[in-house]
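Undergrad: Quick check, what structure comes out for this input:
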Amino acid sequence: MPDPASYRPKTGEIPTDPGVYRFRDPHGRVIYVGKAKNLRQRLTSYFQDQRHLTPKTRSMVTTAGSVEWTVVGSEQESLQLEFTWIKEFSPRFNIMFRDDKTYPYLAVTMGEKYPRALVMRGDKRKGTKYFGPFYPAKAVRETLDTVLRVFPVRSCTAGVFNRAERSGRPCLLGYIGKCSAPCVGRVTPEEHRDLANELCDFMGGDGTKFIRQIEGRMKQAVAQLDYESAARHRDDIAALRRVFERNAVVLDEKTDADIFGLEEDDLEAAVQVFHVRGGRIRGQRGWVMEKVEDVTDGQLLEQLLQQVYGDMEDADRMPREVLVPVQPDDQEALTGWLSGLRGAKVDVRVPQRGAKRELAQTVQENARQALALHKTRRAGDVTVRSAGLQQIQDALDLPEPPLRMEGYDNSHVSGTNVVGSMVVFEDGLPKKSDYRRFTVKGEAARDDTSSMYDVISRRFQHYLEELAGESELVSGEVDAEEKAPARFSYPPSLVVVDGGPPQVAAAQQALADLGITDISVVGLAKRLEEVWVPGDDFPVILPRNSEGLFLLQRLRDESHRFAITFHRERRGKSMIQSLLDDVPGLGASKRAALLKHFGSVKKMRAASLEELQQVKGVGPTLAAAVLSALSDESA
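TA: All right, here's what the predicted structure looks like:
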């Protein structure tokens, strides 16, 4: 465990300017990012007597191996740089608001040629507009079904759309009037995009305008004695009003605001937000986060608003007002930053009286209940993970709990398409961004032990190369543009392979041949769930109901799943290639075009001669040869 005094910079070397700082662990990983109006004053506070630090701050400074900083020109610049670094490095000790992904959204994929309306969870995809979130999930599906009557935007998948486009026949929604059927040319791409824009305007709160327009059309139809059209317009108005009825009017119809509530204790905090558009509550979201250091409520709100609005690609979704329970610490810098993102003024304030104050109290009550519910659900979870890591440490006689574990497995069928997988658990939870896949070829693919040796050797060869390429960690000023270290440069505390003594021996030999002696290796055999340690004649037996064994099983099973998934992908591609290898005139590019068009051998085999000829470069003769090769194989 590093001693903070070993990397403490000299006080006189630290500038008194505003800036952003980073703490790194001994392996170079950024573990904490912070900003300060006065870097010297802020950084020296971390190196005081450890007895005066909060437990998590003490854990952070004793985990770190260096500290570095970047001076900026203003507090607003430090706010932007801090957000950029937190997003880039995902530091484990930073306050991270974990969004509740159970809330569904109505999304419109405006980035596509033919925008699609659908239900999505999370706010991730570029070029997509989101409306909501909705609760319960049934509400968003009913809303989508209702608005498609008035705004018949495409809602089908790419596969359904392409199939209708090829056949010249629309799907059921096109026949019943809930899709304008751009797939068969009933509307042009421009007309369909106009429909999608109108849907977005309506869902964005501009519904009164559309209702008045349809009312005008209904009156005009009645005047012309076109009662059938008038009845259709009447039903459209009723449908749009049903959508509005789901959202209670709580404020003046001109009010666009996000109202936040915050509830916290010494360890965690819960946040709730109501999205009010046009005076109506359009959605609700919730976050729960773990507090790392002793921060004020104002600092918590500031970091929350950074994460909520920093990734928002659609500035139109940002409201004119942001109502918060307490004033953020850097009020002026935060307001300026948000206004810059929106392109217009954003008012961040605490409501003092009236309807907005009453609604803010309701949001606060939701936050209080959310924290209570979270604690009920997580109390056992945190304890269980900690107990599992401790049990593994004790059973394997490790110097410290294995906070980072890597699991490895191989997959093949009779020695063909051999692949390997690497999965990562940090603090007992999967870290999917660090997963890796390996293709095993040549002599390394002859058996399981050779494959394991190859995968482990390649993974840790990357580690040694990246370690050798890194400069020595020092405390001092750094460039704001510096990138994160490569993923392979983070070594695990424990390597877990799927198998018994042979696989463990192969993994241990791979590490030894690379000169790595400080990483522990074990194997988990499936039959009796025994834990095998290199060089031991007898396995370590963990109790069947122990949390440590359960954690190792999860890691092993996840590596097995990841390897199987990769193997199936490769096997599917190689199967198509082997079936079509002998077809005269069918080269690699045309095979790839066929695979891209049909997606699988099964669909290709079911295709007609005419459908095969729709693929670029495939004529009647070649299509007949492909069908013959596929039919011979199925027979």
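Undergrad: drop to CA atoms for contacts and neighbour counts, all remaining ones
TA: Will do.
Undergrad: I'd like the next helix or strand past the longest helix that the chain contains.
TA: For the chain, the helix with the greatest residue count under DSSP state H is helix 354-396. The element immediately downstream of helix 354-396 (helix or strand, assigned by DSSP states H and E) is strand 404-413.
Undergrad: Would you mark the buried spots in that next one?
TA: Buried residues in strand 404-413, counting neighbours by 16 or more other Cα atoms under 10 Å, are found at 404-412.
Undergrad: if we can go back for a sec, who does the longest helix of the chain touch, helix- and strand-wise?
TA: Counting contacts by 3 or more Cα pairs under 8 Å, 6 or more residues apart in numbering; DSSP states H and E, helix 354-396 is packed against strand 257-264, strand 268-277, strand 280-290, helix 547-580.
Undergrad: repeat that with 10 Å
TA: Counting contacts by 3 or more Cα pairs under 10 Å, 6 or more residues apart in numbering; DSSP states H and E, the secondary-structure elements packed against helix 354-396 are strand 257-264, strand 268-277, strand 280-290, strand 321-323, strand 494-498, strand 520-525, strand 530-532, helix 547-580.
Undergrad: For my notes, please list the ones you listed in JSON lines and give distance to Arg121 and mean neighbour count for each entry.
TA: What follows is the helices and strands packed on helix 354-396, written out as JSON lines (distance: least, Cα to Cα, whole Å; neighbours: other Cα atoms under 10 Å):
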{"stretch": "strand 257-264", "distance to Arg121": "20", "mean neighbour count": "24"}
{"stretch": "strand 268-277", "distance to Arg121": "16", "mean neighbour count": "24"}
{"stretch": "strand 280-290", "distance to Arg121": "12", "mean neighbour count": "21"}
{"stretch": "strand 321-323", "distance to Arg121": "24", "mean neighbour count": "20"}
{"stretch": "strand 494-498", "distance to Arg121": "33", "mean neighbour count": "25"}
{"stretch": "strand 520-525", "distance to Arg121": "36", "mean neighbour count": "24"}
{"stretch": "strand 530-532", "distance to Arg121": "39", "mean neighbour count": "24"}
{"stretch": "helix 547-580", "distance to Arg121": "23", "mean neighbour count": "19"}
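Undergrad: now the other sequence, so there's something to compare against:
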Amino acid sequence: MADPSSYRPAPGSIPTDPGVYRFFDAFGHVIYVGKAKNLRQRLNSYFADPAALHFRTQTMVRTAAKVEWTVVATELEALQLEYTWIQQFDPRFNVKYRDDKSYPWLAVTMGEEFPRVFVGRGAKKRGTRYFGPFGQAWAIRETVDLLLRVFPMRSCTQGVFNRARSSGRACLLGDIGKCSAPCVGRISPEEHRAVAEDFCSFMGGNTGGIIGRIEREMYNASAALNFERAAVLRDSLVALNRVREKNSVVLRDGLRADIVGLADDGTQVSVQVFHVVDGRILGERGWIADRSDDRPLTELLEAFLEQLYSEDQEVPPHVLASVEAEDTLVEHLTQRRGGTVTVKVPLRGEKRALLDTAVRNAELALQQAKLKRATDLSTRSTALAEIAEALSLDEPPLRIECYDISHTMGTEVVGSMVVFEDGLPRKSEYRRFIIKSFEGSNDVAAISEVLGRRLRRLVDERSSDVRVDATTGEAARFSYAPALIVVDGGQPQVNAAAAVLADAGLTDEIALCGLAKRMEEVWLPGEDYPLILPRASEGLYLLQRLRDEAHRFAITHHRSRRAKTVVESVLDGVPGLGEMRRKALLKYFGSMRKLRQATVEEIAEVPGFGPTLAAAVKAAVEDTGGEAINLTTGEVTEI
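TA: Alright, predicted model coming up:
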């Protein structure tokens, strides 16, 4: 890899104008394209301290051999040129959104003499009109089957069409009225194209116009006593209305828009798009991309919309997104469409509700992608191997323990230990720790106490002759030493944990590292600088899952204790109210607000309570005011 300083432009040579820059590798290939309001400011950031750069950015500048730039007049021109070059060069370090699954399209081959309708997947072709994509292939096939009764256009392959034309015999679809049989001359090419145009018009959202026209033809046929024709048109109306029912109205103002919801977890970004035509969802699609750097969601939205509205995707008049868009992006889309385009974030009403649904779908897609990575055997093996290589371990750590601390302003300090074996959580071996030896927000001391208690138990069980639990007959679980211990925190927490390992004489047996949240840095004992794993690394992803699971387990325990402490402080001193009856109150009423609003008679309905005790509880909760306590989560809010 090249040293970035070897091709860094001379100081003062980079202009301060807006423009677009390209990084090239040693073979002259473009590996990254970017735009900037100020070229000098942006490019200088790439040649700063490499340790301060995102890992992917570090890799890019070290892979590159030179950088060039082009000055433009405005930010809008920079955006347009960046879009053009990304399409032209396909740089490997630019963010690329990929479909999280393969979606079916409804296609009409308008470029052929006799247009054909079919459901397919994959890349689009020139001369074909596309609708969708759709969530389920079977659903759009049912829709096509209904529409062919109304618009009997060709749906057969070219081979079937040629055989029917050469034999002079129509296929079954022609005999049952689902095809106008242009192959045998029952309809002219012009008439068949008109049928195909009506099909596309209906799928494009002109449902009212098509249905209105067929209704008029039905009434005219009935008035002319052509009842057979009127009956056929009536059946066509029934079929069209059934198709409309499949795509229920979501926006009553008949809006045509794309609804774009984004979800981000710091390592990946998920996007869900609903294509709304005439107020109905006619298509949906999802993408997932690996985070290339720490850019805000506004810039990720810009990159996504540039990819979405490529040459074969029409820009709608409205885009409703979950994040704000830059004015230059709106101008760019307006020019691409040839008409006004608005990009905004709805705050209320049915549009906001639909946007929330898109965001929720994006979050679920992100969760499914994580679950797929977590449960895949080869992925887990890769993650463990990457951790072993990064930490210089002799073999992959098959048992990993992670520790976290939770407290509220230094009170109710608790610790958690979660266990992953072979990359999967072993929940039966999770442990919670209550820390009473000190008060205050001292995570370093808390980590020392929690880890010290766990390692002392490990040493004691190893030295004991009794290695089997007398009650269950199982081996003492704490006697199994982890191959790796992960603590939630940076250098101070890791050094404290290293001291505990040294005191227990286990430094050579158990590896140790810490994971800091801010930059996802991996800290090793005695090191002054952290280890930076690639953002898309499976090893880093596994460490993040460990850390997040330990945090979840700790905060759940902390909330339950906090709720219990708050309730005990409120009800402290009530005569006859012991621990069992307090638990009964916790189970019967979900929050202090509900307990405070309850009458004496309602409190007396709690098992073990009578009128006298209920009156005493009512008096105690009425003396406390101004706060509502959720007895499940421990959340305290003002009333």
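Undergrad: quick one on the thing from earlier: let's have the helices and strands packed on helix 354-396 of structure 1 in CSV, adding distance to Arg29 of structure 1.
TA: Formatted as CSV, the entries for these read as follows, by distance: least, Cα to Cα, whole Å:
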stretch, distance to Arg29 of structure 1
strand 257-264, 29
strand 268-277, 24
strand 280-290, 20
strand 321-323, 35
strand 494-498, 18
strand 520-525, 21
strand 530-532, 30
helix 547-580, 23
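Undergrad: With respect to Val72 of structure 1, which of these lies nearest?
TA: The closest of these to Val72 of structure 1 is strand 321-323. By Cα to Cα, the value is 26.7 Å.
Undergrad: how big's the offset between the closest one and structure 2?
TA: Taking mean Cα distance after the TM-score superposition for structure 1, the mean distance separating strand 321-323 of structure 1 from the aligned residues in structure 2 is 0.5 Å.
Undergrad: Find me the equivalent region of that strand in structure 2.
TA: Counting by TM-score structural alignment, strand 321-323 of structure 1 pairs with residues 318-320 of structure 2.
Undergrad: roughly how far out does that stretch sit from the chain middle?
TA: Here stretch 318-320 of structure 2 is found 20 Å from its chain centre; the criterion is Cα atoms, centre = their mean, to the nearest Å.
Undergrad: As a check, name the ranges of all helices in the stretch 151-300 of structure 1.
TA: With DSSP state H, counting those that start in this stretch, the ranges of helices along the stretch 151-300 of structure 1 come out as 158-167, 172-175, 189-203, 207-223, 227-245, 297-310.
Undergrad: Leu612 of structure 1: which of the helices and strands packed on helix 354-396 of structure 1 is closest?
TA: Nearest to Leu612 of structure 1, of all those, is helix 547-580, at 13.7 Å by Cα to Cα.
Undergrad: Where in structure 2 does the helix or strand following that closest one fall?
TA: Using DSSP H and E, the next helix or strand after helix 547-580 of structure 1 towards the C-terminus is helix 588-598. Residues of structure 2 matching helix 588-598 of structure 1 by TM-score structural alignment do not exist; the stretch lands nowhere.
Undergrad: and helix 588-598 of structure 1, what other elements does it pack with?
TA: On the basis of 3+ Cα pairs under 10 Å, 6+ apart, helix 588-598 of structure 1 makes packing contacts with helix 547-580, helix 601-606, helix 609-613.
Undergrad: and Val350 of structure 1, which of the helices of the stretch 151-300 of structure 1 is closest to it?
TA: helix 297-310 (11.4 Å).
Undergrad: Just say helix, strand or coil for the spatially most central residue of structure 1.
TA: Per Cα atoms, centre = their mean, the C-alpha nearest to the average position across structure 1 is that of Lys124, at 7.2 Å. Using DSSP: H, G, I helix; E, B strand; the rest coil, the structure places Lys124 of structure 1 in coil.
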